[in-house]
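Participant: my questions are about this predicted structure, shown below with the sequence.
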Amino acid sequence: MFQTFDDTAHPEQGPPRLEALRAVMRHDGLAGYLVPRADAHQGEYVAPHDDRLAWLTGFTGSAGFCAVLHDAAGVFIDGRYRTQVKNQVALDHFTPVPWPETALHDWLRAALPDGCVVGFDPWLHTVEQVRKLEEGLSGSGITLRAAPGLVDGIWPDQPPPPQGAITPYPEDMAGETHSDKRTRLAASLRNKGQRAAVITMPDSIAWLLNIRGSDIPRNPVPHGFAILHDSGQLSLFTDLAKCDDALRAHLGGDVTLRPETAFGAALRSLQGPVRIDPASCPVDVANQLQEAGVPATEARDPCALPKACKNPAEIAGARAAHVRDGAAVVEFLCWYDNQDAAQLTEIDLVTALEGFRRDTGALRDISFETISGSGPNGAVMHYRVTRSSNRTLRDGDLVVLDSGGQYLDGTTDITRTLPVGQPGDEPRACFTRVLRGMIALSRLRFPKGVAGAHIDAVARAPLWMAGQDYDHGTGHGVGAYLCVHEGPQRISRVSDLPLQPGMILSNEPGYYREGAFGIRIENLITVREAERPQGGDARDMLDFETLTFVPIDRRLIVPEMLTEDERAWLNAYHAQCREVLSPLLSDAARAWMLDATALV
């Protein structure tokens, strides 16, 4: 099994760890200290060595931070985690703070008197984060001070840094040599008058060099830093024990491997202007450039958009991975419908689904910890089942099953909501509204230049009309055998990045009623050039190709709530599921599929 079910949140351990941190803060003259979820590379997921927020507080969500004062400790979490955090932290010592509704600078202003100093680790906070916080604190008398390593210093059994091997990624799947990628990006640096770019995001480095790693669970990326020069040459700073002769041969003479300890000196020796991404560059990197007199230019990570816009080989790989993965999920659904669901637990579903994926013979890893939430657990948006939380399914439950696989040719992410017995009318009505939003986004045609923020409301509209909504984005980017959550593309009310052909995103509206049930339906989609309808304007349009092929449970649909166009889309989608998946299915699953995809 890739997934384990150990309890990783231990609220009772938080208070003594909090007091140990406060003792160090007193010694260093700090009134506050910031403990982020992020590591030095600013990825969403972190290695056990870097899971400082979870170690200190017990909170295991993928986003958030803790602001520790001597008389308070605020755990800042967004809407995805407001139920989860209550069960994971000692609430008599840690206070959940709704974020971003409550800004950190406002919270600090209200909690601290003028003249106080708040510490932060300059390797764990970005240039943009610290700048915004300093702007928000302007005039308050509260100042920030770099104070690296305070949590590490009180963590006696901190796991060692990861040392996963770095391996070449096949060129036929990457669709472009890393030499061509470096040449292309170097030209863009020269065009902007930049001599080099500092790259700190592991998935950017993995994409650029056509390499993969295993330093982060579920994400096939290596830890390291890179400097891309305007000549196309690149220096990769990583643990050299991860690099064998095959990797060195793959990288060739224009890529220099150096130990991470050489990164600082290399930064200070650069000739500027040097490009840094303020959204991902650690403060310490910017400080070292500044102290050495190396001019820096702020701009987006040069790999971000090229990585997001998949080439034909990457799209072909994604299609193949989704067909394989879809067949495995259908085998699971057939199995599920032939069980006595009331005898199953949430863990049973996770282990069975992973087993069917393993049976493909191509699964490298799961792409994230499977979310298997039944009944009230389904309302915890990023619920992770453990042995202590494991729940037996009950008649009338809904089960949110959000899962994915890492395959060499692509990364998958799919959510289906399943009934246990006979769900009530209200959950079915909510499910149908979520389905209508998912269909609306799937069918959408839109002009070039439209961003995720412009179309987010399309998926929410049926819920809004009923006075309902969900507290997560409608869609995140997905990598090509990389991270299941990839930026900068998003379908969200805060995303102003125009969608471009080749971007892969999720389409996942949902609805969650705390203490009762959760609903989410998710397919992956890719942006493509749209056909111009007869009579349409002479303007360039885009639409979405659906990559995920798994039936949507008709038992949860209220048919009369669907329009004729919505029914037509769903029936056509189910027909396509039959056509695409049937050759890969067992006889039992093929028979199940015929019934599951009957006309609505």
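Facilitator: Thanks, I have it. A quick note: this is a predicted structure, and the numbers were derived from the prediction, not measured.
Participant: going forward, measure contacts and count neighbours with C-alpha atoms only.
Facilitator: Noted.
Participant: now do the same contact list for residue 113.
Facilitator: Applying Cα atoms under 8 Å, 6 or more residues apart in numbering, we find residue 113 in contact with 141-142.
Participant: ok, second structure coming up, stack it against the first:
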Amino acid sequence: MFQDFSVQSRPELGPPRLAALREAMSAAGLDGFIIPRADAHQGEYVAPCDARLAWLTGFTGSAGFCIALPEIAGVFVDGRYRVQVRAEVSLDHFTPVSWPEVKPADWLTENAHAGAKIGFDPWLHTKSEIAKIREGLEGTGIALIESENLVDRVWDDRPAPPAEPARIHPAEFAGETAAEKRTRLAEDLREEDIAAAVLTLPDSICWLLNIRGADIPRNPVVQSFAVLFDDGTVKLFADDAKFDADLRAHLGDGVSILPPDSLTAALEAIEGPVLVDPDSAPLAVSLLLADHDTKIVETRDPCILPKARKNAAEIAGMEAAHLRDATAMVEFLSWLDAEAPKGQLTEIDVVTALEGFRRDTNALLDISFETICGAGGNGAIVHYRVNEDTNRPAKPGELLLVDSGGQYVDGTTDITRTVAVGDVPEDAKRPFTRVLQGMIALSRTRFPRNVAGAHLDALARAPLWAEGWDYDHGTGHGVGAALCVHEGPARISRVSTLPLEPGMILSNEPGYYREGAFGIRIENLILTEEAEAKGDNRDQLSFSTLTWVPIDRRLIDIDLLGPEERDWLNAYHAEVLERIGPKVSEGAKAWLQTACAPI
């Protein structure tokens, strides 16, 4: 359960692997090859056998891709990873590219010759993704060519696919049986005259069938594909060995388990229109159906929105999980506040201790993602993951950013707290307070129905913008109920046009990062719910908080806070003390009383 802090991929391994890939490109008659981070399920986290980008380049971030040409190999990363990528790849052989500012089509136009053939594996890219690149390449003479996976061809010691056992997700936490979900979604298919829907996202499949797994680190999913038919039956394409007798009985007669390699034949046998999500399904699925003249209905995965709209049982489970997780966090922060100022704790010590406190709940199944623990300048690396090479002490007078979460049978948590180690660095108080003001603004907001995440994103950024500051990540992501900690499609970001709905759970995590000095992020999870009637009784929504852990008052410039912000913070801390105080040890309770004192 405890994290492995060994270095997974070293930059010096990149050059010979890149050379082998280029030889394979030449043998295949290709002038380039695209290597994504994602697997066939478009997962943020991937199994070791699918970690092609890290294997080739050394870059271990959760998003990005590489385009390898004969003379240059670009590694495309967004703002979260601009610092990290330069630390992980061999800059003599790989060129970091700022994406999405630089589009792959534009980069190819500049770096590949006219008539170049760029290969890609259609099982690892969505139809929408490839269509966008092809559109950008129109008129250049550069072509994208479907190909076998050339990385797999040269990866001699590639690990085997995951084969962890699946488990039942209890109906008391799901709030609805799998049969009821299948029936409900099948009725929607019939109404649209759709014969079947292809499901390629493991969390959609696990939600639909009320199952969970352990194929992917930190994400309780079963790696699989599925087809939901208009009569409510499901064909599940997964390793048979993952399902014991109890689980088969749970799935019932309406679900048949078939070998993964039988998916192609099953797709070819479907009669009638087939739903395919062009934004999540591999392009290969659409190509297979098109080859057999099957009518394709391109629309969103039918599980996506029902999964995002948490029902009463799922919300209750998430609330219980957050109270449990908060007790672990308070015990941890109490311990940290006593030990860190001594100057002996390293980042790995902190991560190990935090997981220990979560394990002490006797309910932790896994952490929900690799803990981000950045001391000093490491905190400015947005998705920093400590390893033995980067591990450094948390020094007195610095900030320590800890972003972590837990997977429990009833819920998933994600929380970030930034704390002072000993004496408070004065130059951090103003940015910390601006981040806090942004988090409070989003927590307090009311908004009409049909408002999307893009409309709300500016609320969290406005206090930072006033100082000429900003952050290069979204303000909030969707969170699954005892599922993946990053769950689409709901987001709070500049690019999210999906209206928020009651039951959607999101993170609220503005930040500020000063390279080489410190990083600041404060994160709570929030639940979208119907707002109480007010004013002219317009139909409005609001957020309620799920996370109950104190925010470091020592880092706040109180003079910057307005009266309503002070009231919100004091009320929040009073509720933290009321909810969590009775659940922690006497030592932690004494610390909590001080940490939650009003300002």
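Facilitator: Structure received. All values reported here derive from a predicted model rather than from experimental measurement.
Participant: what's the helix or strand for the residue lying farthest from the centre of the second structure?
Facilitator: Distance from the C-alpha centroid of the second structure, by Cα atoms, centre = their mean, peaks at residue 536 (38.3 Å). Here residue 536 of the second structure sits in a region with no helix or strand, counting by DSSP states H and E.
Participant: roughly how far does it sit from residue 458 of the second structure?
Facilitator: Distance, residue 536 of the second structure to residue 458 of the second structure, by Cα to Cα, to the nearest Å: 25 Å.
Participant: now do the contacts for residue 393 of the second structure.
Facilitator: By Cα under 8 Å, 6+ apart, the neighbours of residue 393 of the second structure are 343-347, 375.
Participant: out of those, which is most surrounded?
Facilitator: residue 375 (28 neighbours; other Cα atoms under 10 Å).
Participant: I figured it was touching residue 401, is that so?
Facilitator: Yes - assessed by Cα atoms under 8 Å, residue 375 of the second structure is found in contact with residue 401 at 6.5 Å.
Participant: give the full set of residues in contact with residue 11 of the first structure.
Facilitator: So residue 11 of the first structure contacts 57-58, 88-90 (Cα under 8 Å, 6+ apart).
Participant: so for the second structure, the centremost residue is which one?
Facilitator: Short answer for the second structure (Cα atoms, centre = their mean): residue 486, at 3.1 Å.
Participant: show me the residues around it that make contact.
Facilitator: Residue 486 of the second structure sits in contact with 477-480, where contact means Cα under 8 Å, 6+ apart.
Participant: what's it aligned with over in the first structure?
Facilitator: The alignment partner of residue 486 of the second structure in the first structure, by TM-score structural alignment, is residue 485.
Participant: circling back: restricted to buried residues, select the contacts of residue 486 of the second structure in ChimeraX.
Facilitator: In ChimeraX, a selection of the buried entries from these looks like this (16 or more other Cα atoms under 10 Å):
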select :477,478,479,480
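Participant: please point out which of the contacts of residue 486 of the second structure the first structure shares.
Facilitator: For the contacts of residue 486 of the second structure, the contacts that are reproduced in the first structure, applying both residues aligned by TM-score structural alignment, their matches' Cα atoms under 8 Å, are 477-480.
Participant: nearest to residue 521 of the second structure among the residues you listed?
Facilitator: residue 477 (14.3 Å; Cα to Cα).
Participant: roughly how far does that closest one sit from residue 168 of the second structure?
Facilitator: Distance from residue 477 of the second structure to residue 168 of the second structure, by Cα to Cα: 26 Å.
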